[in-house]
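J.: Coordinates for the following, if possible.
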Amino acid sequence: MDQPQKTFRRVVTGHDAEGKAIIISDAPPVHTQLIGGPGGPTFFEVWHTLEAPALIHAQPQEPDENGLMLSPPKKGTRMRVIEFPPEGEEIRKLTGTDAAAKFSAMGDEKASTSAAGAPHPLMHRTQTVDYGIVLEGEITLVLDRGEATIYTGDIVVQCGTNHAWANRSGKICRMAFILVDGQFTDEIS
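T.: Next up is the predicted model:
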C-alpha cells in the first residue's frame, strides 16, 4: 500500500489596515483526522463558511468547530481534502451498525444508509451539492444503480444522491471536495 502523500499547504488571504491584500497564513491545514483507524480515510479540513453569501472579514479566523462534521453548516459551505487508502476486506465486511459508527465519527450518523444488499457498506446521503475533484489516483463512485471510476483530473458533481467511494486501485487516492448545503425538493424522498 502506498504511504499518504505529503500534506499540502493552505494559503489564506485577507486585508491589512489599509485594505491591501495580504497572506494571513501559509501552512498545512490545522484540522486533520484519520477515520476508523489504520486503513481508514484521512480528512484534511480546509475551510468552511457559515452562511451564504459568506461574510468576508479583513482578518479571517480559523473556522471554529468541535470535531469533524460531514456536512457543511446550514446555508454554508465546506472544503476538505480526503485521502482514501485502498479498500480492504475490513471495509467490505462492515455491518450497518459498523457503518453508522463510522459516520458518527464524522459527525453525521444519520447520513449512513447501509443496509443488507446495498452495493457498498459505506453508502450514505446528505442534503448537499458536492463537487469532488480527483487530485491524485483513482476511485470508484458507487451509486444505488451503477458506478463510475474517476481518475486524476476528473470531477464529480454529486447532487444529494446515495453513494459510496470505493478505492479499488491499490494506491492512495486524494480528492478535494467542496460541499454546499442544500435542501431536497418534494420530488426527492
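J.: C-alpha only now, for contacts and for neighbours.
T.: Will do.
J.: Now do the same contact list for P86.
T.: Taking Cα atoms under 8 Å, 6 or more residues apart in numbering, we find P86 in contact with 1, 39, 166-173.
J.: Same check on T152?
T.: Neighbouring residues of T152 by Cα under 8 Å, 6+ apart: 133-138.
J.: Please repeat the previous calculation with a cut-off of 6 Å.
T.: The neighbours of T152, taking Cα atoms under 6 Å, 6 or more residues apart in numbering as the test, are 134-137.
J.: Mind telling me the two of the contacts of P86 farthest from one another?
T.: Within those, two members stand farthest from each other by Cα to Cα: M1 and A166, at 15.1 Å.
J.: Mind checking what helix or strand follows the biggest helix by length in the chain in sequence?
T.: Identified as the longest helix of the chain according to DSSP state H is helix 96-105. Per DSSP states H and E, the first helix or strand lying C-terminal to helix 96-105 is strand 128-136.
J.: Please provide the structure for the following sequence as well, for comparison with the first:
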Amino acid sequence: MSSAGAKGLRLCKRYITTHNSAGKSIYADSPAQVYNYNPGFGGMARSYSVGSVPAVLTADADVEAYRSDDAVTSYKRRDIVLPQPGSNLVVVDLEPGASSQMHQTVSIDYSICVIGEIDHELDGGEVVRLYPGDHVIQRGTMHRWTNASKDKPARFVACSLPCEPFDVGGKMLKEVHLPREKKAKL
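T.: Next comes the predicted model:
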C-alpha cells in the first residue's frame, strides 16, 4: 500500500462530512487515502464505502467502519465491489499506456473520466475513448481500462453497487478477472 497515486497526478483529497453535537454540519477527521499501487498499471484508492444501501449514518457508524483497519468497508481494503447491499467509491489512477486486465464484476458501476484520455474496451471488441467528464454506466460488463496516452497519467472515479446475478449469454453473471494478455471469449 502507498499514499501515492500514478506519477504526475496529485493525490485526491477526500472530505467526509458529519455533524457536531449542536447538529451543525462539519468535516470529519479522515485518514489519508491509501493507494493500492501496482507497478506498470497505477493504483486504486477507496474513497468511501458503506455496508448497506440505504446507508446507516446513525452515530457515525459508517464513518467509524470506514476508518477501521479491518471492517469490510475499511479505507485500507481494495475490493472493487462490496458484498450486498453496500456501495464503494474508488479513485483509479492509470500510468501512461497502462491497461487493466479484462474483468467483470457482479455490479452496476458509474465510472467517470476526470483526468486524461481513457479507452474503455468491451469483450466484443468495441472501444470508446473517454475524455474528462465522459462516463460509462456498466451493468455486469466484461471490460478493460487503458490509458490512451503513452506519456501522461489518467484517472477515473467509479461508484460500484452490487447487483443481482443475471443471465448473460446463457451463464449467470459472476466475477471474472482474466490474465492481462487475454481477451474474453465470446
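J.: thinking again about what came up before, the more surrounded of M1 and A166 of the first structure?
T.: Between M1 of the first structure and A166, counting by other Cα atoms under 10 Å, A166 is the more crowded of the two (24 against 10).
J.: excluding its backbone neighbours, what's nearest the more buried one?
T.: Leaving aside its chain neighbours, A166 of the first structure sits nearest to T140 (5.1 Å; criterion: Cα to Cα, 6 or more residues apart in numbering).
J.: From what I see, that neighbour and A164 are in contact.
T.: No. T140 of the first structure is not in contact with A164 according to Cα atoms under 6 Å; the separation is 8.3 Å.
J.: can you pull out the helices in the first structure?
T.: In the first structure, the helices defined using DSSP H lie at 89-92, 96-105.
J.: Out of the ones you listed, which is closest to H124 of the first structure?
T.: Here helix 96-105 is closest among these (Cα to Cα), at 8.6 Å.
J.: H143 of the second structure pairs with which position in the first structure?
T.: In the first structure, the residue equivalent to H143 of the second structure is H163, according to TM-score structural alignment.
J.: And the nearest residue to S52 of the second structure once chain neighbours are set aside, how far from R46 of the second structure?
T.: The shortest distance from S52 of the second structure to any non-neighbouring residue, by Cα to Cα, 6+ apart, is to G86 (4.1 Å). Relative to R46 of the second structure, G86 of the second structure is positioned 13 Å away (Cα to Cα, to the nearest Å).
J.: Those two: which has the busier surroundings?
T.: Per other Cα under 10 Å, whichever of G86 of the second structure and R46 has more neighbours is R46, with 26 against 19.
J.: you'd agree the more buried one is up against V92?
T.: No. In this structure R46 of the second structure lies outside contact range of V92 using Cα under 6 Å: 8.9 Å.
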